[in-house]
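Visitor: prediction below, plus the sequence it came from.
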Amino acid sequence: MSERWARTLLNGYRLAGAAVYPLIGPYVAWRASRGKEDPARRRERYGRPSKPRPPGPIVWIHAASVGETNAVVPLVRRILGYGVNVVLTTGTVTSARVADEQLGERVIHQYVPLDLKPAVDRFLDHWAPDLAIMAESEIWPMTILELGERRVPQVLVNGRLSDRSFQSWKKRPHIAEALFENLAHVVAQSDVDGEKFQALGARPVTVSGNLKVDVAPPAADDAAVDLLRSQIGNRPTWAAVSTHDGEEQVAAEVHRMLRNRHSGLLTIIVPRHPERAGELASQMSGMGLKVVRRTSSESIAPDTDILLGDTIGEMGLYLRLTEIAFVGRSLTGEGGQNPLEPAMLDTAVLSGRNVQNFRDAYQRLLDGGGARLVRDKEMLAGAVNYLLTNESARREMMAAGATTVEAMRGALDKTLRALDPFIHPLVVKARLETANGG
């Protein structure tokens, strides 16, 4: 595919987006009916602002979902501390809640506009950002092209590319180059990610490490932790967190395999998508297991087999109830989930082998002794059994994970250094406008 043909395709994408824009309403309404959109703020998805633009320079920061939002919160706070306004966009209801809880009125939160020309244009016309910062793997063609047309510097921070995404872009090198040439800087999570971005034409590329390491451990309500700990008592526990379809079944079967060896064993299962909890509870009850859902008023009894974590935003609570955590989307799913939160909370980390999206974090934890990979259900049961039986080995893993995470810190400062050439002029501009009464 030639460069000219790639640009023709991207222009076609722009025109197609404009054509389907009038028809997108039913889709957004359907998402709202399923709780995936905020009905009261649906207009923001069309680029229609719900707040006025403040005077002075603005940095637009986009983080797709909860993990990315948590990762950029310290970055947002530092930029706000310079006296520069920030518009933070997210794509999910839960990430909007995180933004509100952690940043409140200090930041202007909007839902990200659909990647269609009318919506993106309307958003950019109103907010007129001086700098756009995107987190992780947020490559939206229309948004990138429109920002490029307006000469707005674009920086990708905490950048990562999964193997699948990289191979997909490699098949379309001219399209990749036509998009990535619009990025003024890519700050990648790892050396491997940096090499991928460079191979696709991004320049310049620097490596910062993972911003998710520089966040505080997930918080928990102390009273809730104390209450559940009192109900659990001295029972042995392990957890399967951020699980995807099929992994809850594996965790329940591991529980059945181990409960005779470890009297009173309690297994904590926290699905990535808690809306599946009703189905999962019925499935586990059908296996002869007694299940208590976190959202129920039922207490954990001595004969409770499974605590089903069917809430959002309480990972810190569940991880404080155990010293062993299997991290999902790694046995029956692909890509893995973030192992850093369990490691931060002194938890021995277990995972399946499909952890491509968090390769660098897992490699460091494996090298440091804070994590182990398992191949299947039997191997997972063996690992949990070993750690429950051997306190010294369990505590060594817990300490190794915490030490590894501490050694990985520093991504925030490296990211800010990469952003300084873009942010410093805005700081000067903001101070001059304030001094002049602008």
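Guide: Thanks, I have the structure now.

Visitor: switch to C-alpha atoms for all contacts and neighbour counts from now on
Guide: Fine.

Visitor: and residue 256, how many neighbours?
Guide: For residue 256, the neighbour count with other Cα atoms under 10 Å is 18.

Visitor: quick one: the helices in the stretch 201-350 of the chain?
Guide: 222-232, 247-258, 277-286, 315-319, 340-344 (DSSP state H, counting those that start in this stretch).

Visitor: nearest to residue 396, out of those helices?
Guide: The minimum distance between residue 396 and these falls on helix 340-344, with 12.0 Å, by Cα to Cα.

Visitor: in JSON lines: the helices of the stretch 201-350 of the chain, plus distance to residue 371.
Guide: Below are the helices of the stretch 201-350 of the chain laid out as JSON lines (distance: least, Cα to Cα, whole Å):
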{"stretch": "helix 222-232", "distance to residue 371": "25"}
{"stretch": "helix 247-258", "distance to residue 371": "18"}
{"stretch": "helix 277-286", "distance to residue 371": "27"}
{"stretch": "helix 315-319", "distance to residue 371": "15"}
{"stretch": "helix 340-344", "distance to residue 371": "9"}
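
Visitor: winner for burial among those helices?
Guide: Highest mean neighbour count of the helices of the stretch 201-350 of the chain: helix 340-344, a mean of 25 (counted as mean count of other Cα atoms under 10 Å).

Visitor: which residues are in contact with that helix?
Guide: For helix 340-344, the surrounding residues in contact (Cα atoms under 8 Å, 6 or more residues apart in numbering) are 212-213, 217-218, 319, 325, 348-349, 361, 370, 398, 401-402, 405.

Visitor: and here's the other structure:
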Amino acid sequence: MANTMARFALSAYKWAGFALFPLLTPYLAVRSAKGKEDAARRRERFGHPGRERPTGPLVWFHAASVGETTAVIPLIREVRKRDIHVVLTTGTVTSAKVASERLDDSVIHQFVPLDIKPAVGRFLDYWKPDLAVIAESEIWPVTLMELGERHIPQILVNGRLSDRSFARWRRYSGLAGEIFRNFALVIAQSEADASKYSELGALPVTVSGNLKVDNDTLPYEADVLARYKSQLGARKTWAAISTFDKEEAAAGRVHQRLKAANGLLTIIVPRHPERADEIEKELNEQGLKVARRTRKDPITPDTDILLGDTIGEMGLYLRLTEIAFVGRSLYAEGGQNPMEPAAIGCAVLSGGNVQNFRDSYQRLAANGSAKIVRDEDILAKGVHYLMNNDPVRRKMIDAGFDTVQGMRGALTATMKSLEPYISPLAMKARLDAK
């Protein structure tokens, strides 16, 4: 009975896509006007190709946004070393920009088709992937079912499930089983994630660790870093990164509390840079002077905030400080990846809402490299304490680096699990080249 209801629900979802099809063009037009879609490439969202398909084996990688894209880039490079073609789809303009900056032209980027049968079918008919590799937690029912009907193996890499997502899927266990059984393999980040996927019906499930830990190459422009450091002089700094609504204002208030005693500069890097105008206005209303990276504003002695309103420059911002508060954790929920600041050399602070990165925070906290702050007041005290206690700050930084080093190996483990699927394609690519 449960399976029958699940199949009925999936069928209803598929038909709902057909019904909503006429509304999707104006919907994407509105998103384009807000800068959330690339207007020139909107047809890709309906499955129309924007590039020519190369001959030979091809793997389709999908990564939803910036974090997932960054995580799978080393994996894509490993596949390309074997002369297997890759088409990478992403769902956001910012992730497309990251892909174009960090991957060469041999990797074809397309915007992911909408999860409706005409769009997904058109995409698959044209690209004819031999394998689909999906990053982290992107579960689109029509896409998974279309891949299954065409007998295209689909593998989830760096898989994770938040407690909220897991609880939601578990309430509809029959539906979850119908969907997750489409995966030929799930490669999870942790044992806890693996257990969740197994309970929902995925089989087989392996554990690799977190691909983001292996990816510490965050690029930066050396001349820009040198210029900012020169402008900073001896001023102390701290950064609030991957911030969400209300966290930028909180960082501004922390700055107000500490600037007299510390003469500091605060670096704010919002998770969504398109919010930069409203963030600047909010900070100006606090009486703070803001320099914006997109305007190439210099850091002057009276600059309070450097607003990092760019994509792909986290390596620059984190190298300007040794203290990083990681957002989406104080007033929003879920948390963001703390491994990047730990790997680069920052003592990590975070709010308590880090459910999506619990394993990473537990490891960092156990080694003394991350501290959880329960509110804005404790955050301000934590920043002040670390700024003025060099041995404590250095101990946290060293512990973070050691923790990251101990967690490496996810890329090797993932490639080992993918080997049975990649090796035949590599052999075919070599034969085709002769």
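Guide: Perfect, I can see it now. Because the structure is predicted, anything quoted here is derived from the model rather than measured.

Visitor: I'd like the distance between residue 310 of the second structure and residue 70 of the second structure.
Guide: 15 Å (Cα to Cα, to the nearest Å).

Visitor: tell me how many other residues crowd residue 67 of the first structure.
Guide: Count around residue 67 of the first structure with other Cα under 10 Å applied: 14.

Visitor: could you do residue 406 of the second structure as well?
Guide: The burial count for residue 406 of the second structure: 11, using other Cα under 10 Å.

Visitor: for the one 5 residues further on, same thing?
Guide: Counted by other Cα under 10 Å, the residues lying close to residue 411 of the second structure total 23.

Visitor: sec struct for it, please.
Guide: The three-state assignment at residue 411 of the second structure reads helix, by DSSP: H, G, I helix; E, B strand; the rest coil.

Visitor: which non-adjacent residue is nearest it?
Guide: residue 211 (5.9 Å; Cα to Cα, 6 or more residues apart in numbering).

Visitor: may I ask you to confirm that that neighbour is in contact with residue 70?
Guide: No: in this structure residue 211 of the second structure lies outside contact range of residue 70 using Cα atoms under 8 Å: 9.1 Å.

Visitor: looking at the two, which one has more neighbours?
Guide: With neighbours defined as other Cα under 10 Å, residue 211 of the second structure and residue 70 compare such that residue 211 has more, 28 against 22.

Visitor: what sits against that one?
Guide: Residue 211 of the second structure makes contacts with 71-72, 158, 189, 410-411, as judged by Cα under 8 Å, 6+ apart.

Visitor: show me which pair in these is furthest apart.
Guide: Most distant of the contacts of residue 211 of the second structure, by Cα to Cα, are 72 and 189, 13.0 Å apart.

Visitor: how about the helices in the stretch 1-150 of the second structure?
Guide: Secondary structure of the stretch 1-150 of the second structure by DSSP H, counting those that start in this stretch: the helices cover 2-33, 66-80, 93-102, 117-127, 141-149.

Visitor: counting neighbours, which of the contacts of residue 211 of the second structure comes out on top?
Guide: Going by other Cα under 10 Å, residue 158 tops the contacts of residue 211 of the second structure with 27 neighbours.

Visitor: and the gap between the most centrally placed residue in the second structure and residue 311 of the second structure?
Guide: Using Cα atoms, centre = their mean, the residue of the second structure that lies closest to the mean C-alpha position is residue 67, 1.4 Å off. For residue 67 of the second structure, the distance to residue 311 of the second structure equals 11 Å [Cα to Cα].

Visitor: residue 138 of the second structure too?
Guide: For residue 138 of the second structure relative to residue 311 of the second structure (Cα to Cα), the value is 22 Å.

Visitor: I'd say residue 333 of the first structure and residue 355 touch.
Guide: No: Residue 333 of the first structure lies out of contact with residue 355 (Cα under 8 Å); the separation is 9.2 Å.

Visitor: so for the two, which residue has more residues nearby?
Guide: Higher neighbour count among residue 333 of the first structure and residue 355: residue 355, with 26 against 18, using other Cα under 10 Å.
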